[in-house]
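**Q** with the sequence up front, the predicted model follows.
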Amino acid sequence: MDSYQIREQFLDYFAQRDHQILPSFSLIPQHDPTLLLIGAGMAPLKPYFTGEKKPPHPRITTCQKCLRTPDIERVGYTGRHNTFFEMLGNFSFGDYFKEQAIIWSWELVTEVFRIPKDRLWISIFQEDEEAFKIWSQEIGISGERIVRLGDKDNFWEIGHGPCGPCSEIYYDLGPETGCDKPGCTVGCDCDRYLEVWNLVFTQFCREPDGRLTPLQQTNIDTGAGLERLATVIQGGDSIYDTDLIYPIYEHFAGLASVGKKRQVIPLRIVTEHSRGIVFLVADGVLPSNEGRGYVLRRLLRRAERFGQLAGMTGNFLTEVVPLIVQLMGDAYPVLKQRQKHIQKIVEVEEKRFQETLSQGVEILEEYMARLRQEKQRTMPGEWAFKLYDTYGFPLELTREILSEQGIEVEEESFARSLAAQQQRARGARAGLEAANSIYQESVGLTTLFNGYHKLKSKSRILALLIDGKRCPEANKPGTKVELFLDRTPFYAEGGGQIGDTGTIIGKRGQLTVNDTFTTPSGQIVHRGILQQGVLAEGDLVTAQVEEERRRAIRRSHTATHLLHRALKEVLGEHANQAGSLVSPDQLRFDFTHFTPLSVEQIYKVEERINSKIRENLEVNISYTTLQQAQSAGAEALFGEKYDPESVRMASIGEYSRELCEGTHTSATGEIGLFRFLSEEGIGAGLRRFEALTGEKAYRYTVDQTTRLKHLSQVLRTPPERLEEKVQEMLNEQRRLEKFNQEVKQKLASYQAEALLLKAQEVNGVKVISEAVEADSMDHLLMFTDEIKGRLNRAVVVLGAVEDGKVLLVGAVTPDLVKLGLSAKKIITAVARQVGGGGGGRPDLAQAGGKNPAALSAALKSVSSLVRECR
């Protein structure tokens, strides 16, 4: 049975038992800032478990793509750990519970998948007598094959809230895959007992004081890793033997060096990470140094490093993309749709890291040279960690390169440095959780947004927060307050559109709203300052949005849709939205593209948008099903999850259709004017376009026209000839710069002859160390090159003072470099005397300093420095 059939049979099994099949959600979590990526089948369904949202059906089944990295360092070293995986699951929300979940899981595993019963073991929570009774009496499992485990392994909880015991089904891969320890059994950390299915029985609530109280509604949350199920069903010993992964492993094995093909661990790591890389990029993640972009970068760089360790060359990660799309594209069509985009992003990042890696090799070579000079055979762990942290070198790669030179790594200090970094990361995560916890009391409060067609609404205050704590009222003017209303015309920040501002007025008090946003649980928060009087929970108030600001935001949002369509027409369909910020009369739009836009392309985009504004196209908002919207050609953003039964579609004539929850103009003519402001690269394959609309666009145009007229007057040239005039001036400037350079070169030649006469002989080396007149470091380098070119066995150090600062250049002729003299060491010692520092190569170095008064004495010390070196 292949993996595609396993996936389909699992979903069909539960569909036949009245479960609704939901498609996989994106790896990018929606409306949950506490999660970086989806790492479990239940994660996208969390609002259904907490009661924040009603599930579309009390029984659900999914095959959810997941990615998590806590065990990344174990990937490749075991046969079961992975970062990317597919999690099969069945879920119940207040419907069936423990007994039915256990019966169905056993039936599916043993009767549908035909996994031998004598190879299966069961784990339960040590105090869960109900689960033991079901497994032993209902299913007929003998007591010795049911293993009781503690809180760490078999009780699922995350802080306060819903939690419960769990039960797992394990498959015995056989003693040959185990650790050979006498006590090896279920729960051992070796590869012998493979967990294939985890059944979580959510039946308790963990109270803040630590007590467990029964939940009114019990839930079922199960997860079976497709890769692990395939391992068992297809008779493999590890996930790398499955039809999901083995073809990729074989591909990379064919690229490895002949002598390194047996290096299983590097090949496994490259194979496993390559799948996660492809799926992350397909879902809209781009490499960066923070957030989920850093997760992608880390996976790609780790795969690149271990690929090189196995002897692979070229862009081997880019080249494997078509194979992964071929293997997974039928189950996940987005891979086929975005294949070219995925390949381009991976290629850009792969080449960039190869350059970084070569820099790391240079640093490592400097470390080795230093160790040889100091006659040391052990590299400090801190050095190895710097290579790991800054240049992406795995410890294994550093260890291998050093071993060829007979050098070891001091690994204890490396481990300490790594542990300190991980502790900092844990602290950052804890801070994020604490920041979001203040809104937990608001869970259950719902606000009706009625602001699409009105800017003023009668509302009631549901809750009030001051300093993150719920209070019955706010009564001190100047107090920062967060309000929850039963209904509101205020648009909460989302979809790139910033939140509304305005006022909330009651009979006894008034609040100025400075921002509107949603909590991690989806509630709308009005953040502002109490201006006067008292506002309390239960008060009837009037919520009033700032009208002109909202009107300006609508202009920018509709213009953003026009920009998206225009970019696709001018650049190509690959120009997909990757982020946006819609603010009053100004917008920022991030999109996928690989080169800077030309002046002509920017003009075409701007002209196309203004043409559509002049046409005054009607903007129509409609609600339809996701399928109907996509059939109509509506753009759906990658990473967004839409309700298949009801989506909001914004149509601009026949020109643009997008799924959008934001606010818009009724026609494009209301935008008034669209003006380009800037365009720049912000990451690999990612560009940013900024523009103005409405009043700001008009003011910008007036300002630019005024500047143009003023420039025309200054240059005494008609506006239509300004470009020609500036080009003439630039040509003249270049001619004068060339002439000036030639004059400087001649002067340097004359001065060099004078300086040659001042050369001193120090242990057979000619030394010139003088102060000269130079207006820049480049000028000083010119002097140095002129002198150095006329000498053999020479050391030249020149200094100058410019703008109250010391400039220094040092040079050593090639014959002396071979004998061990270093311009870098000499210039560093001289620079220290003038209160500065510098660096460079053995043959040429430069430095700066803060103390011009010490320059003369510093230059006089050069002879003694050369004498010490010789």
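**A** Cool, the structure landed. Residues are numbered from 1 along each chain as shown.
**Q** okay, CA-based contacts and neighbour counts for the rest of this
**A** Noted.
**Q** what about the most centrally placed residue in the chain, distance to Thr398?
**A** Residue closest to the average C-alpha location in the chain (C-alpha atoms, centre = their mean): Gly293, at 1.5 Å. Distance check for Gly293 against Thr398: by C-alpha to C-alpha, to the nearest Å, it reads 25 Å.
**Q** what of Arg352?
**A** On the measure of C-alpha to C-alpha, Arg352 and Thr398 end up 20 Å apart.
**Q** now do Gln630
**A** Distance from Gln630 to Thr398, by C-alpha to C-alpha: 51 Å.
**Q** these two: which is more packed in?
**A** Shown here are Gln630 and Thr398; by other C-alpha atoms under 10 Å, Thr398 has more neighbours (21 against 16).
**Q** which residue packs closest to the more buried one, ignoring adjacent ones?
**A** Among residues not flanking Thr398 along the chain, Ala384 sits closest, at 7.0 Å (C-alpha to C-alpha, 6 or more residues apart in numbering).
**Q** which outside residues touch the helix or strand that contains the one you found?
**A** Using DSSP states H and E, Ala384 falls within helix 381-391. When contacts are defined by C-alpha atoms under 8 Å, 6 or more residues apart in numbering, helix 381-391 is touched by residues 356-357, 359-360, 363-364, 367, 393-395, 398, 409-415, 417-418.
**Q** change it to 10 Å
**A** Here helix 381-391 makes contact (C-alpha atoms under 10 Å, 6 or more residues apart in numbering) with 301, 353, 355-361, 363-364, 367, 392-399, 408-418, 421.
**Q** included below, for side-by-side comparison, is a second structure:
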Amino acid sequence: MEKLGLNQLRSMFQEFYKGKDHYARQSFSLVPEKDKSLLIINSGMAPLKPYFAGLETPPSKRMTTCQKCIRTGDIENVGYTARHGTFFEMLGSFSFGDYFKEESITWGWEFITQVLKMPEDRLWASVYEEDQQAYDIWKNKIGMPEERIVPLGKDDNFWEIGTGPCGPCSEIYFDRGEKYGCDNPDCKPGCDCDRYVEFWNHVFTQFNRDEAGNYTPLAHPNIDTGMGLERLACIMQDVDSIFDVDTIQYILNAIVTISGVKYERGAVKSDVSIRIITDHIRSVTFMIADGILPSNEGRGYVLRRLLRRAARHGKLLGIQGPFLADLSKKVIEVSGVAYPELEERSTYIHKILSVEEEKFSATIDQGSAIINDYIKDLNDSGNTVLSGEKVFKLYDTYGFPLELTQEILEEHGCSADVEGFNSNMLHQKEQARAARKSETDAGWSDDAALFMDQKATLFTGYDQLVDTGIVQGLFWEKQAQSSAKEGDTVILVLDKTPFYAESGGQASDIGMMTNETCTLDVLSVSKVRDVFTHKVKILSGEVKSGDSIQAMVSVSNRNQTARNHTATHILHKALKEVLGSHVEQAGSNVTADGLRFDFTHFEGISKDQLKKIEEIVNDRINHFLDVNTEIMSAEEAIKSGATALFGEKYGEKVRVVSVGEFSTELCGGTHIKNSGQIGAFKIISENGVAAGVRRIEAITGMGLYKKIEEEESLIHAVAETLKTNVLGLQNRAASVTEELKAYKKELEEFKKKSMGSGLEAMIAEAREANGVKLITKAFQDYDINDLRSLSDEIKSKYKSIIIVFATETSGKVTFMVSVSDDLLDKGYHAGNMIKTIAAAAGGGGGGKADMAQAGAKDPSKILAAFDVAASLIG
């Protein structure tokens, strides 16, 4: 066999299936779209589940992908074995109700024997033991000797997840030779030894499994094949480890150069560290490119865990200073052509890695010293389990993910009290387990079943806001209905509609439907596959299935929504110009009332930057730029410079929206014809919503007009309250502010005089025990600093005195304890006393021996706290 490179193999696979009329789709994002069952995409078919389940219509009945994937279930083994990794690429070919077993197997055989030129005598196949059809294809169509066709049971060769579509599968194996085998004379696929490598699985989805365990044949069976690219490269390059594959070895060699540590290809500690860094830098580079940012939960936690694990192993190799950001460039060099998003976001990837590694670097040395002390203490005490409290401290103070602490402990024969750690996590207690979340695909959704028999709806709303359609279906409480009457709220399906369905962050249209017998209020519109479902309320009359009805979109609602949507496109480009090319859309919500735009950015935005962004958007509006839409292939669109959004699925043909030459994006939403129609743009707020994600809320057009009206009304109300007119408001406000300052100053002076005048009374009323005088007094709305000053004045005049003050403000209490210097030598300690005193009122605190303060929640317990104080000296 020719030793083919990994990038070459990927290209050959995709070109082969394109030659079989498959639509070659760029890899989906690692972030699952509308799939709560997955944290991160972990298989080639995972992003295609909506197509297999009938929830969406695929761009073609035949597809091929090379999907980037991440699995963390075996992370403990990464680096310690030659085959485990968190990041991998999955080659796949798929049929959605088109071809079936014979084509799948014969084309697969053609690719590996005629294109890759694998020797036929080293290839084996396994089939499900009850799948005679697949067995016959291998025997009669392919001509594989029967002794190399291995029937296996359900556990090995039948794919199913709970209920829903399922079916048998056939796996293709490569015989690595006797030297990798075992002593079993009947050694063949299915054996646990390393001789036979399974590298391509062909799944034949031909049944539907119900809750009773019955298998019903599908009317349109599907094909789902998956072949690990790295595993295929191992075979073609005749290497034993994924870390010896050309592209991965390129990254590994860079680590060797940076560290100055030789790679021995063995199980020595340095080899383990080199492999861990090699694998993890691939994962984190791809994750950040897809918009995932380090955080303490979800997929962000997975990223942080991998990144910090790699950084620690860099320390173990003796690498000084940050190195991961520069190392990511090696990943981009070898994978950037296949995954252009890596090159497009290289600056952003470098910045995120630099910031995160710098954060961890600030604490890792200190944290490592702490955990080493903990391990020494465990060894000295004969214990092997580190308490949950200490594990949590390492997490909370030093940024050590739980799994990193566990790994370090295990290296020294110890373990962590995970249960105790979780109890310390409080609201974050599920966080550590998120990284280990089961990566098994969830069962198939049945949400689409209600509309499965409905024909696709023709959307005419790009060109017209009024159209006539035929009622194809009526549904209420998940049941099909023949009619609906006045007062009912139902789901209605038309054969064609001008109503835009909620999609891509844009709210649906609203409006009316009417004919001779009824009037309907359209409340919202959704889309299941290509079926538009209108939620309507029957205002009058009766509507029946089969009726012809006129659908009328609310013009004002559509226009204002379109203004806001086009404004998001201009805003997106303005953000890139002001903040940097790393900015990517991370979500949006566009309605008639305003727009919300989430985007990736790793720090707060200054007022000057916000002003500049706003100026750019309004400048583009005032240039009256034409807004044009064009239909083209996804490949053409990307080549033309159009921006594609994270996580969006694009078919073979896409809609490209251009605002002059300023902005070009792939978008299926509705837009105005000219930027001038937006009117004006105003940012209402900007804030962070997640780690590395910021949010801007803004308004345009009538939204801005309404905002001005609201603020004018408020200004007039304030002016009336201050008994002036709008023009005199600023002067009047300044005058009132000065008056308040004067009154406040007088009040403070009065408080001080009253405190001073009552000083002798306080001394006279002091309790006395064991030669110590105790002053206790409660105040209302007094500043704690004033009370400190008063206590200092008392201590300057009297000895052997303890002062306990309490001040109540807005339903909360602040206690203060002050001890004269001569009592300190007798063991009195303000910090210790205040803990007990404040506890009596539901509080806590501490401080120094001579002065301490604490907060408390219950003002009604102040006198009880004073009694506790008395007991401490009595």
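**A** Noted; the coordinates are in hand. Quick caveat: nothing in here was measured; it's all calculated off a predicted structure.
**Q** next, the TM-score between them, please.
**A** Here the TM-score for the pair of chains, by TM-score structural alignment, normalised by the length of structure 1, is 0.79; 864 aligned residues with a C-alpha RMSD of 5.8 Å.
**Q** tell me the secondary structure at the residue nearest to the centre of structure 1.
**A** What DSSP: H, G, I helix; E, B strand; the rest coil gives for Gly293 of structure 1 is helix.
**Q** tell me how far it lies from His593 of structure 1.
**A** Distance from Gly293 of structure 1 to His593 of structure 1, by C-alpha to C-alpha: 17 Å.
**Q** got the buried residues for stretch 13-24 of structure 2?
**A** Phe13, Gln14, Phe16, Tyr17, His22, Tyr23, Ala24 (16 or more other C-alpha atoms under 10 Å).
**Q** so what corresponds to the first one in structure 1?
**A** Alignment note: Phe13 of structure 2 maps to Phe10 in structure 1; criterion TM-score structural alignment.
**Q** and Gly89 of structure 1, what is it in contact with?
**A** So Gly89 of structure 1 contacts 10-11, 14, 40-42, 60-64, 197-199, 220-226 (C-alpha under 10 Å, 6+ apart).
**Q** among the residues you listed, which are in strands?
**A** Among these, the members falling in strands (DSSP state E) are 60-64, 197-199, 220-225.
**Q** next, format those residues as JSON lines and append distance to Thr242 of structure 1.
**A** Shown next, in JSON lines, are these (distance: C-alpha to C-alpha, whole Å):
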{"residue": "Ile60", "distance to Thr242 of structure 1": "27"}
{"residue": "Thr61", "distance to Thr242 of structure 1": "23"}
{"residue": "Thr62", "distance to Thr242 of structure 1": "21"}
{"residue": "Cys63", "distance to Thr242 of structure 1": "17"}
{"residue": "Gln64", "distance to Thr242 of structure 1": "18"}
{"residue": "Trp197", "distance to Thr242 of structure 1": "17"}
{"residue": "Asn198", "distance to Thr242 of structure 1": "20"}
{"residue": "Leu199", "distance to Thr242 of structure 1": "24"}
{"residue": "Ile220", "distance to Thr242 of structure 1": "29"}
{"residue": "Asp221", "distance to Thr242 of structure 1": "26"}
{"residue": "Thr222", "distance to Thr242 of structure 1": "22"}
{"residue": "Gly223", "distance to Thr242 of structure 1": "19"}
{"residue": "Ala224", "distance to Thr242 of structure 1": "15"}
{"residue": "Gly225", "distance to Thr242 of structure 1": "12"}
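**Q** the helices in the stretch 751-874 of structure 2, which residues?
**A** 759-765, 784-797, 821-824, 830-839, 862-873 (DSSP state H, counting those that start in this stretch).
**Q** er, the stretch 451-600 of structure 1 I mean
**A** Using DSSP H, counting those that start in this stretch, helices in the stretch 451-600 of structure 1 cover 547-571, 599-614.
**Q** wait, which of those is closest to Ala854 of structure 1?
**A** helix 599-614 (51.5 Å; C-alpha to C-alpha).
**Q** superposed on structure 2, what's the mean shift for that closest one?
**A** Superposing on structure 2 and averaging over aligned pairs (mean C-alpha distance after the TM-score superposition for structure 1), helix 599-614 of structure 1 comes out at 3.5 Å.
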